[in-house]
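1. predicted structure and sequence below. I'll ask about it afterward.
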Amino acid sequence: MARTIAKDHGQKREQILKTAAKVFADQGFDRASMTLLAKECGISKANIYHYYDSKDAILYDILETYLRELRDRICTVKTDGLTPEQKLQATIREILFAYQGADDEHRVQISGMTALTEDQQKLLRGYQRDLVNFVSDIVREVSPKAFDGDNAKLRATTMSVFGMLNWYYMWNTGAGSQAREDYADLVSSLTLRGVQNL
């Protein structure tokens, strides 16, 4: 007879993922064990195996959930009726807000992706690519002449925007909403002025 799923299954799974992200970020994926993960989650080792059969499965679920939700959140920013400049500002703000509270997941993304299978990495890179393309299309819209036929310049500009945003995540992890909004406006201003002078 099949085992029934507990009513709080989803909540416990989320708790495992959040705790495991912190452990992987602090200890490194290679040094973390299922025993340590279970201990940090406050559950038995047998119980953690009820949710995941390996730490590789946990790592994949952390990154798949994080990157899919990040992509979906950013790529559905309401931009109807906005100028290209306003679209860029709204998107940059949303990225910084989406990063808030996800420091461990972000660190695991940077350090742990290569521990996954090629097929898993391909799927996750697809999420990243969708996000980058969304921002890139807005950057191009801001100044079409600056990037006319020069995809390398467009990519470099787009990745520079992400570089500024990721710098903020690295050095201002505890920043609140107003600080993030202020920095988003700064990145938008730097990007807009720079792109318009290319």
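-> Nice, thanks for sending it over.
2. use CA for all of it now, contacts and neighbours both
-> Fine.
3. would you state the helices of this protein in chain order?
-> Secondary structure of the chain by DSSP state H: the helices cover 9-27, 34-41, 45-51, 55-75, 84-99, 103-112, 118-142, 151-171, 177-196.
4. residues contacting the longest one, please?
-> The one in question is helix 118-142. Counting by C-alpha atoms under 8 Å, 6 or more residues apart in numbering, helix 118-142 makes contact with 60, 63-64, 67-68, 71, 74-75, 84-85, 87-88, 91, 113-114, 146-147, 154-155, 157-159, 192, 195-196, all of which sit outside it.
5. next, count neighbours for residue 81.
-> The local packing of residue 81 (other C-alpha atoms under 10 Å) involves 8 other residues.
6. this is the other structure I want to compare:
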Amino acid sequence: MGRGRHAGYDGQREMIVARAAALFARGGYPGTSMNQVAEACGLSKATLYHYYRDKYALLVSIAEEHVTRLQGIVAEALADEATPAGQMRMLIRRLVEEYANAQNEHRVLTEDVKFLAAADRERILGKEREVVAAFARVVAALRPDLRDAAMSKPLTMLLFGMVNWMFTWMKPDGPLAYDDLAPVVTDLFLGGLQAVQVPLRTATVD
């Protein structure tokens, strides 16, 4: 009988994934070595290889786990909210929350997916497409007239772009938190500028 996983195995593995994602996001997948990952994790290479056989396995894990979490967000929002408007608000709030805590993982998914083998890339991008399609279905439910005009997906991609770009200009220690802006994004997307409500914490962006 093989040895079971020790207590804390999953926590250690999550730490490795998070620190590897930070390295990949900063230096790129090709420019990062397993030596660097081991050092960032405070582990020996032998211990690191106990969790991941090579750098490629880390890349697959980072990208696939991130997009799988996005799938979970979609499933929960659609199950918890009965109306398309409620679903969209929940989807945007949860998307902002996820991206706030997984910017490195998202960068790896978008920039390093090209280094995946064809089968792995297709599987992971297939999951990503399912997430986009789910958002687009909610957009179509909100505006059925847009479905025939093939506008649901373009609007969904504009929404994703709005959320993604938020993390390039927002200051983590600024007067507004991501939680403050999630409803702003929702109001702007659903109702236009006239629908935006000022957050409780008000500030100007430099």
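-> Right, received. Where do you want to start? Not measured: the values here are computed from a predicted model.
7. need the TM-score between these chains.
-> A TM-score of 0.87 describes the superposed chains when it is computed by TM-score structural alignment, normalised by the length of structure 1; 190 aligned residues with a C-alpha RMSD of 2.0 Å.
8. sorry, back to before: so which of the helices of structure 1 gets nearest residue 2 of structure 1?
-> When the helices of structure 1 are compared for distance to residue 2 of structure 1 using C-alpha to C-alpha, the nearest one is helix 45-51, at 13.0 Å.
9. and for the closest one, what are the contacting residues?
-> If you take C-alpha under 8 Å, 6+ apart as the criterion, helix 45-51 of structure 1 is touched by 13, 16, 34-35, 38-39.
10. map residue 43 of structure 2 across to structure 1 for me.
-> Under the alignment (TM-score structural alignment), residue 43 of structure 2 pairs with residue 43 of structure 1.
11. ok, that match to residue 159 of structure 1 distance?
-> 41 Å (C-alpha to C-alpha, to the nearest Å).
12. ok, now residue 10 of structure 1?
-> Residue 10 of structure 1 sits 35 Å away from residue 159 of structure 1, taking C-alpha to C-alpha as the criterion.
13. who has more neighbours out of those two?
-> Neighbour tally, residue 10 of structure 1 and residue 159, criterion other C-alpha under 10 Å: the higher count belongs to residue 159, 15 against 12.
14. count of neighbours near the closest residue to that one other than its chain neighbours?
-> Closest residue in space to residue 159 of structure 1, ignoring its immediate chain neighbours: residue 132 at 7.8 Å, by C-alpha to C-alpha, 6 or more residues apart in numbering. Residue 132 of structure 1 has 18 neighbours, counted by other C-alpha under 10 Å.
15. return the set of buried residues in stretch 131-139 of structure 2.
-> 131-132, 134-139 (16 or more other C-alpha atoms under 10 Å).
16. same check, this time on stretch 52-71 of structure 1
-> Taking 16+ other C-alpha under 10 Å as the basis for neighbour counts, the residues of stretch 52-71 of structure 1 that come out buried are 55-56, 58-64, 66-68, 70-71.
17. off-centre distance for that stretch?
-> 11 Å (C-alpha atoms, centre = their mean, to the nearest Å).
18. for stretch 88-104 of structure 1, same thing?
-> Centroid separation for stretch 88-104 of structure 1 versus its chain: 9 Å, with C-alpha atoms, centre = their mean.
19. distance check, residue 111 of structure 1 against residue 30 of structure 1.
-> In this structure, residue 111 of structure 1 and residue 30 of structure 1 are separated by 10 Å, where distance is defined by C-alpha to C-alpha.
20. buried ones in stretch 140-152 of structure 2?
-> Residues of stretch 140-152 of structure 2 classed as buried by neighbour count (16+ other C-alpha under 10 Å): 140-142, 147, 152.
21. TSV for those residues, including distance to residue 174 of structure 2?
-> Output for these, formatted as TSV (distance: C-alpha to C-alpha, whole Å):
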residue	distance to residue 174 of structure 2
140	35
141	36
142	33
147	39
152	33
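22. mind picking the two most distant members of the buried residues of stretch 131-139 of structure 2?
-> For those, the maximum inter-member distance is 12.7 Å, found between 131 and 139 (C-alpha to C-alpha).
23. which residue, other than its chain neighbours, is closest to residue 28 of structure 2?
-> Nearest-residue entry for residue 28 of structure 2: residue 112, 7.3 Å, with adjacent residues in sequence omitted and distances by C-alpha to C-alpha, 6+ apart.
24. I'd guessed that neighbour sits against residue 31; true?
-> No: with contacts counted by C-alpha atoms under 8 Å, residue 112 of structure 2 stays clear of residue 31, the gap being 11.2 Å.
25. okay, the two: which has more neighbours?
-> When residue 112 of structure 2 and residue 31 are compared on other C-alpha under 10 Å, the one with more neighbours turns out to be residue 112, at 18 against 10.
26. on that earlier part again, more crowded one of residue 111 and residue 30 of structure 1?
-> Neighbours per residue (other C-alpha under 10 Å) separate residue 111 of structure 1 from residue 30, with residue 111 holding more: 14 against 10.
27. give me the contacts around stretch 1-21 of structure 2.
-> Residues from elsewhere that reach stretch 1-21 of structure 2 (C-alpha under 8 Å, 6+ apart): 37, 40-41, 51, 58, 61-62, 104-105, 108.
28. can you say which of these are buried?
-> 37, 41, 51, 58, 61-62, 104-105, 108.
29. Serialize those to JSON lines and add fields for distance to residue 174 of structure 2.
-> Listed next are those as JSON lines, based on distance: C-alpha to C-alpha, whole Å:
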{"residue": "37", "distance to residue 174 of structure 2": "30"}
{"residue": "41", "distance to residue 174 of structure 2": "29"}
{"residue": "51", "distance to residue 174 of structure 2": "37"}
{"residue": "58", "distance to residue 174 of structure 2": "33"}
{"residue": "61", "distance to residue 174 of structure 2": "32"}
{"residue": "62", "distance to residue 174 of structure 2": "28"}
{"residue": "104", "distance to residue 174 of structure 2": "20"}
{"residue": "105", "distance to residue 174 of structure 2": "23"}
{"residue": "108", "distance to residue 174 of structure 2": "25"}
